[in-house]
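Asker: missing the sequence, but the structure's below:
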């Protein structure tokens, strides 16, 4: 893979609004795409996992999910975003970021831009893979 990929839920208005924020404010060479349009098998990701959490797949095919996907995006963006990403990857901030990510993902259908289509499917919590 020539550059990293950030996968998100393209059916979720909150997720789509978050990606628009990234496009406007965070420089990245990553391809950002809805998981529904990605070749998940080629990326080594299941639809079940992609439906539960944002995923970062680096150039080597390593997959990070939930808050760590966001942290890796920020780290790769460089500039002022890099130290933020590095901090989010370091305990105890890593654990706090995961708790915040789980809270937001659980309630994303009720957040600005969210719709009933944003509700998470039943199953394991984000960040448990």
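Answerer: The structure has been received and is ready for your questions. Remember, predicted model here, so these are calculated numbers, not experimental data.
Asker: Could you use CA atoms for every contact and neighbour count after this?
Answerer: OK.
Asker: neighbours of the nearest residue to residue 47 once chain neighbours are set aside, just the number please.
Answerer: Closest residue in space to residue 47, ignoring its immediate chain neighbours: residue 40 at 7.0 Å, by C-alpha to C-alpha, 6 or more residues apart in numbering. The burial count assigned to residue 40 is 14, neighbours taken as other C-alpha atoms under 10 Å.
Asker: let's bring in a second one:
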């Protein structure tokens, strides 16, 4: 079993990376944050296809939450006042609305602030797809 939960995001997407950097600065979640391109997805119990499709939150016990529910778990683990909106996002009908908003944003992330046209391409078609180890700054 892991000692911390893990947040997996698309490190080749400028919008996703900007969003995660914001979360690290403002929310300070108690988790490990890794781009899927550098994660051992097999040992985390997930696939590249799923990691390309949505943000993933993997609990210490190995449960996987994707998309809006990954955002909810991130907020819950940030603590302080962030836990309240995180908890609300797990409850219907907000859960359903959050899912719809998440898909809308994820499907249009190249149009979002910080996004680039490369964000719309499948991972294999992006000009800077990571294939080796993470940058030393991480």
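Answerer: Sure thing, it's come through. Quick caveat, the model's predicted, so the values are computed rather than measured.
Asker: hmm, back to that, roughly how far apart are the residue nearest to residue 47 of the first structure and residue 29 of the first structure?
Answerer: Applying C-alpha to C-alpha, to the nearest Å, the value for residue 40 of the first structure to residue 29 of the first structure is 19 Å.
Asker: now swap in residue 6 of the first structure and tell me
Answerer: In terms of C-alpha to C-alpha, residue 6 of the first structure sits 10 Å off from residue 29 of the first structure.
Asker: quick one, which of those two is more surrounded?
Answerer: A count of neighbours by other C-alpha under 10 Å puts residue 6 above the other of residue 6 of the first structure and residue 29, at 23 against 13.
Asker: So that one, which state does it fall into?
Answerer: What DSSP: H, G, I helix; E, B strand; the rest coil gives for residue 6 of the first structure is strand.
Asker: That one matches what in the second structure?
Answerer: Matched by TM-score structural alignment, residue 6 of the first structure corresponds to residue 7 in the second structure.
Asker: Its match against residue 62, yeah?
Answerer: No - contact criterion C-alpha atoms under 8 Å: residue 7 of the second structure and residue 62 do not qualify, at 11.9 Å.
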